[in-house]
Every structure is written in structure tokens, then in C-alpha cells.
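> build me a model from this:
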Amino acid sequence: MKSNFLTPTKNIFISHFKSNWKIILPFIFGIFLVSFLAILIPFSWSEFKYIGTVEAHWVLDTGRGPDARVFGLGPIIAVFVFGSFGTLIFSIFSLLLTGFVITSELKKNKMSIWMATPSTRNQIIMSKLLFVIAIITVAFLVVFIPTIIFSSVARDANLYLDKVILQGIFFYLMNVLVAIAFFFLAVIFSNQERLSTSLSWAIIGYIAITEILMFFHKTFDFQQLNFVEFIALQSLMPKFLAFGSAYGKEEVPVPGIPNLKASYGVYTPANKILLIASPIIQGGLTTAGIVGISSVFNRKDIKA
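Here you go, the predicted model:
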């Protein structure tokens, strides 16, 4: 009897981990370490902890004291942890995992061995895809959990903690979509390894280039680069942690630090249209990718 469409083959899943854990675990640890330090260092240096940007000044007996601007965790999370930099790191990891379960197995003729087992083609290819997504999920969680812990103790957690969580969720969905895209390319061009790898690296390069262009547009106000935001893949992720350079007029005392008052950076809410469109687009592309992978693999002539 044939198994259900998404029924994983346990032996394949375990086999991939046993064969590649020496590379997978250090990579996951590296992702954790980089993201952890990216948050810990500025968090530990600042004498007051914020997610948003803050402009503060000391209140002295003689009047207003010196100013101090705090960058906040939000911009760091939005760019390095749950932003384009993080997407590039996870994309490279996804490409590496896809190479383990597709390209490498075709080279070593292991795919034909799996095809000779009682497992259906859907079981074989879906268990491989599930393996990639499961490892991506673990890597995401080792970044997500510490980020939420640090953010939860920030002084403005009541304002922005939910935004950090939402940014993380959409970041995860984007990286699952990228992983499925790489997997699809590896399956459809299974007999043309260089082509599938080149196309995957082209996607990574495209993300990097568009991010650099958007940086120049925002930092130096290059109006000629307005169009980039509309064609960048990472624009599918709503921006929940966007703060402007201006600050609110209201000054509030900083709890626990006498004689210090702060004004919050002006927060820019996420685009409401994108909030609705992004899950629909990503969900549709993800579903199409999974169906396409199954359809192509079922018709594929696996060469020994």
C-alpha cells in the first residue's frame, strides 16, 4: 500500500543526519554564536536596554546634561539577525543541505539505492525535503529563542516584543521558501549539477546585490534606486522593526537610572498591504514548490 503524500521515510531522515552531522552541527553553532554576539555585545555595552532607537540626556542641577543616542536592538535584529544578512547565511546553509540530500547522493549513486527500497518516490523526495526544512527550523530556533529572551527584558519590550516575534516568523517563512526553491532547482536539474548550483548562487547574489542597493538608497537618499525595493526578494518580508531618524517630543524617565530622560525614535509600522499579501504570496510559492518537486521527481529518470 502506498503511503500518504507527505509521509516521511524514517530511515532516509536518520541516514542524512548520521552522514552529515559533523558539518551540520558546527554550522548551526556558528549561526547561533554570530547572532548571539550581535545582540549580546550592544546589549551589554548599553547602560539601558531598548529595542527601539532612543535619544536620552542627563538631567543635571544646572539644567540639561549631555545627550546619548542608543541604537537599540531593533535595527540590529531587523538587519543582521532576522534581516537580509541572516537570510544570506541561511540561504548558504540551505544550499549546503540540498547538496547533501540531492547532488551528493546522485554522485554516489545512493539515490538509486533508495529507489530500490519499498518506499514510494514521494516518500523518498518528501523525506529529503522534510530533512532540509527540519534542520533549517532547528537553526532558526537557536537564533529565535535567545533573541526573544534578550528582547523580553528590554525596557520597551511592552511596545516592541510582539514586533520582534513577528519579524522572526516572517524571516523563517522566507528562508523555508528559499530552501524549497534551491531544492526544486536541484531536482529539476538533477543531471546538470553546475546549472542548478549556479542558479542557486545567482539567487543568493541577487539578494546580496539588492540589499546593498537598498542600503545606498536609504543611507544616501539615492532616488534613482527607488525601484529596487519593489524587485528585491527580501521585500516579501514586512518590516516590523523600522525606526526613523527623528525622535518624539515626549521625554520619559528611564526606570532604574536616576536623572536620565529619554525620547523614543519614531516607529514606522509595517505596510498593511504587505502584511496580507506576503503570507499569501509566500504560501502560494511554497505550495507550488512542494507540488512541483513531487511532480518532477516522480517523472525523473534517475541515472545510476
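
> could you use CA atoms for every contact and neighbour count after this?
Will do.

> mind checking the longest helix of the chain?
helix 10-45 (DSSP state H).

> hey, where'd the strands end up in the stretch 1-150 of the chain?
Taking DSSP state E, counting those that start in this stretch to define them, one finds strands in the stretch 1-150 of the chain at 54-60, 63-70.

> and those as CSV, adding distance to T210 and mean neighbour count?
Below are the strands of the stretch 1-150 of the chain laid out as CSV (distance: least, Cα to Cα, whole Å; neighbours: other Cα atoms under 10 Å):
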stretch, distance to T210, mean neighbour count
strand 54-60, 29, 18
strand 63-70, 28, 13
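
> let's see this one next to it:
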Amino acid sequence: MNLRRPRRPALSIPKHARPVVAPAVRAPRVRHATGDLIATCRKRLEPLPSDDRCRVGLPSRASVAHFTPSQGVRGITSFVVTKPTTDLETAGRIGFGHREDLGFVEGVRAWNKEDKMGWRASDTRELLLEDAFVPEENRLGEDGQGFVNFMRTLDAGRIGIAALSLGLAEGAFDVALRYTSEREQFGRKLREHQPVQFRLADLATDIEAGRHLTYHAVWLKERGEPFTKQAAMAKLFCSELAMRGTLQAIQLLGGAGYTSDYPVERMARDAKVCEIGEWTNEIQRIVIGRQLVREAFGD
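Okay, here's the model as predicted:
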């Protein structure tokens, strides 16, 4: 559930499939959630406030049978090898297939690739929708329920970010523990120095706490119980732990940690977006606070 191996960053299939599977009626779900598509794309609207989903809008010309969006939006694909493309020959060489009955949509284009601080394995581009025709049968969920269905995916998404963040923290901890077990200073291994042991002890304790927060949120979700507060807590705690833990690992490695010879500098760059994605941690605190008040006073 998390990314323990420090050199194998990944984005999960559920990260992008969840908006398709959760609200969809059976027909489009069967057609679009088969795993046969070359690429998947999850979009967010910019330059509108990314956390103000109530203001999200996509101008379109609707008719009885279809709608036609006509505004550029931003999208993020799973991996650079699955970037939006119609090059079937290249996709075939990579090993990705595409069903003939699921044709590419005219008017959908991927634009310039963003030069990001981290998550560089994830191909992030501007997604242009130019009179893209969307037939009625491709609509997911009931008419007018798009916002509601999207919001339902957020809690589960926060659990996913918590798990990813936890994996980054664990990976950084593993690197730091190995390094301090091999490196010697003042005639002793670094791990034998008390200040180093204190840092390792604090990180290990926080990782264990984050794991239990995340697993508890998953447990509630699987039981069909409310888990909004727990998901926000797990995302908040684990994402800040990922940032704190990767920076601590860099400190424990010293100058070596600041170089690309060790993966902790990349982990730190990757960790930062976990404090931002699936709504910022400031929003998580608002969600937690509101849930606490609602539980205590019924407001």
C-alpha cells in the first residue's frame, strides 16, 4: 500500500481510476475501466483556485445527446510512458494496448510538459479541450452530479496520499539507517552516537504512528463507516512526516544526502507535493476541525 522501496516511485492505478469507477453506471464503467487504454488522465482546473472545487467550471455547449467542452484545463497522467498520445505504434512497442472500439477523442490535445520540482516520472501537461465531442453514453454518473461524485473520491484519495507519503518516509528512513550503520566518525559508526539515535528514534516512532493512522482510515472505509476525518488526519500527518523525514535523512547523510548519489534528495522533492495534493494541508485542518465540531455539537 505504500512505496517502501526508495528507488521505485509510482502512482497507483486507483489514483486515476477511482473517478471513473466510483460514480459510473455499469455501461461506461465496463467500457472504460478494462485496463486497455493507453493513457489515463486526471485533470484539475487552473488558474482557478485548485482547492475551491465549488468554483470549478468547464464551459460547454450541451445538447440532448452530448456535450462539447471548450476550455483548456490541466491534466496529469500516470507516467511519462503513458502520456496522452495517439501514436499506437510507439505504444505497442512499450507494451500498452488500445481497444479499437475506444477511439481517441477529436479535439483533445496534450500541450507543453511542465518542468516540476518532483514527481518527474509523472508526465504533467496542459490538457487542451477544443470542441471535444463527448457522447451521452460516455458520461459518468447522473446529469448534474459530477461535483458530488468528484467530492466522494477525495476521502479515498487522501488515504492514497497518506500511504504514498508514508512510503517516502520509510524509504528515507531506510537509507539513513543503512548509511549511519556504515559511515564512521570519531572512531564509531554514526548510529552509535546518541544524537543520531534520537533522530532515528523520532522518525521510527512517527512512521509507526502514521502507519496506524492510515490503516485505521482504510479499516473504516472498508467497513463502510464514515472516514472523512480519519482520512484527513492520515493525509495531514503522513505528508508532513514525509517532508520532515526526508529532510532529516538528508541531514543524517550530511553532504552526501544533498547529492544525487543517494535517493533522499529526490525523495524530499517528491514529498513536497504530498502536502499540496488532494487539497492542501491547510484544508485538511479545516476538514478535521469541522468534523470535530460536528461530532461534538451536531453542527
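
> what would you report as the TM-score here?
With the length set by TM-score structural alignment, normalised by the length of the second structure, the two chains reach a TM-score of 0.25; 123 aligned residues with a Cα RMSD of 6.5 Å.

> got JSON lines for the strands of the stretch 1-150 of the first structure, with distance to W201 of the first structure too?
Formatted as JSON lines, these follow (distance: least, Cα to Cα, whole Å):
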{"stretch": "strand 54-60", "distance to W201 of the first structure": "38"}
{"stretch": "strand 63-70", "distance to W201 of the first structure": "37"}
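
> residues contacting A217 of the second structure?
Listed by Cα atoms under 8 Å, 6 or more residues apart in numbering, the contact set of A217 of the second structure reads I159, F227, Q230, A231, A234.

> the host helix or strand of it: what's the following helix or strand?
A217 of the second structure is part of helix 194-222, with elements assigned from DSSP states H and E. Following helix 194-222 of the second structure in sequence order, the next helix or strand is helix 228-253 (DSSP H and E).

> helices and strands around that following helix, which ones?
Using 3 or more Cα pairs under 8 Å, 6 or more residues apart in numbering; DSSP states H and E, the elements in contact with helix 228-253 of the second structure are helix 146-182, helix 194-222, helix 264-272, helix 281-297.

> give me the angle between it and helix 264-272.
160 degrees (axes from the mean of the first three to the mean of the last three Cα atoms, to 10 degrees).

> so what's I12 of the first structure closest to, chain neighbours aside?
Distances taken as Cα to Cα, 6 or more residues apart in numbering place S127 nearest to I12 of the first structure, at 6.8 Å, with adjacent residues excluded.

> G244 of the first structure belongs to a strand?
Yes. Under DSSP: H, G, I helix; E, B strand; the rest coil, G244 of the first structure falls within a strand.

> just list the residues touching it, thanks.
Per Cα under 8 Å, 6+ apart, neighbours of G244 of the first structure: G265, V266, Y267, T268.

> would you agree the last one is in contact with Y247?
No. Taking contact to mean Cα atoms under 8 Å, the distance of 11.7 Å between T268 of the first structure and Y247 leaves them out of contact.

> more neighbours: which of those two?
Taking neighbours as other Cα atoms under 10 Å, T268 of the first structure and Y247 compare with Y247 leading, 17 against 12.

> compute the distance between that one and F170 of the first structure, please.
Distance of Y247 of the first structure to F170 of the first structure, computed by Cα to Cα, to the nearest Å: 27 Å.

> buried sites along the strand or helix carrying V291 of the first structure?
Element membership for V291 of the first structure (DSSP H and E) is helix 272-299. The neighbour-count check on helix 272-299 of the first structure (16 or more other Cα atoms under 10 Å) flags L274, L275, S278, P279, Q282, L285, T286, G289, I290, I293, S294, F297 as buried.

> output the contacting helices and strands for it.
So helix 272-299 of the first structure, by 3+ Cα pairs under 8 Å, 6+ apart, packs with helix 121-152, helix 157-188.

> got the contact list for P42 of the first structure?
Counting by Cα under 8 Å, 6+ apart, P42 of the first structure touches L73.

> revised request: answer the last question for L97 of the first structure.
Contacts of L97 of the first structure by Cα under 8 Å, 6+ apart are V132.

> F36 of the first structure now?
V143, P146, T147.

> pull out the buried members of those.
Counted by 16+ other Cα under 10 Å, the contacts of F36 of the first structure give V143, P146, T147 as buried.

> what is the nearest of those to K261 of the first structure?
T147 (26.1 Å; Cα to Cα).

> hmm, I39 and the closest one touching each other?
Yes. Between T147 of the first structure and I39 there is a contact under Cα under 8 Å: 7.4 Å.

> do you know how far L220 of the second structure is from T214 of the second structure?
Computed as Cα to Cα, the L220 of the second structure to T214 of the second structure distance reads 10 Å.

> ugh, typo on my part, it should be V20 of the second structure
For V20 of the second structure relative to T214 of the second structure (Cα to Cα), the value is 24 Å.

> which one of the two is surrounded by more residues?
The neighbour comparison of V20 of the second structure against T214 (other Cα under 10 Å) goes to T214, with 27 against 20.

> neighbours of the residue nearest to the more buried one when sequence neighbours are not counted, how many?
Nearest non-adjacent residue to T214 of the second structure, counting by Cα to Cα, 6+ apart: A234, 5.2 Å away. Close neighbours of A234 of the second structure, defined as other Cα under 10 Å, add up to 30.

> can you tell me the SS state at the residue nearest to R74 of the second structure when sequence neighbours are not counted?
The shortest distance from R74 of the second structure to any non-neighbouring residue, by Cα to Cα, 6+ apart, is to E126 (4.4 Å). At E126 of the second structure, secondary structure determined by three-state DSSP is strand.

> I'd guessed E126 of the second structure sits against V108; true?
No. With contact defined as Cα under 8 Å, E126 of the second structure does not count as touching V108 (10.6 Å).

> pull out the buried members of the contacts of G244 of the first structure.
G265, V266, Y267.

> closest one to S112 of the first structure out of these, please.
Ranked by distance to S112 of the first structure (Cα to Cα), those are led by Y267 at 55.0 Å.

> tell me the spacing between the nearest residue to the closest one once chain neighbours are set aside and S294 of the first structure.
Distances taken as Cα to Cα, 6+ apart place F243 nearest to Y267 of the first structure, at 4.6 Å, with adjacent residues excluded. According to Cα to Cα, F243 of the first structure and S294 of the first structure sit 42 Å apart.

> check L88 of the first structure too.
L88 of the first structure is 26 Å from S294 of the first structure, by Cα to Cα.

> and if you look at K128 of the first structure?
Noted for K128 of the first structure: a distance of 11 Å to S294 of the first structure, by Cα to Cα.

> who touches both of those two?
Common neighbours of K128 of the first structure and S294 (Cα under 8 Å, 6+ apart) do not exist.

> distance between the ends of stretch 92-108 of the second structure?
21 Å.
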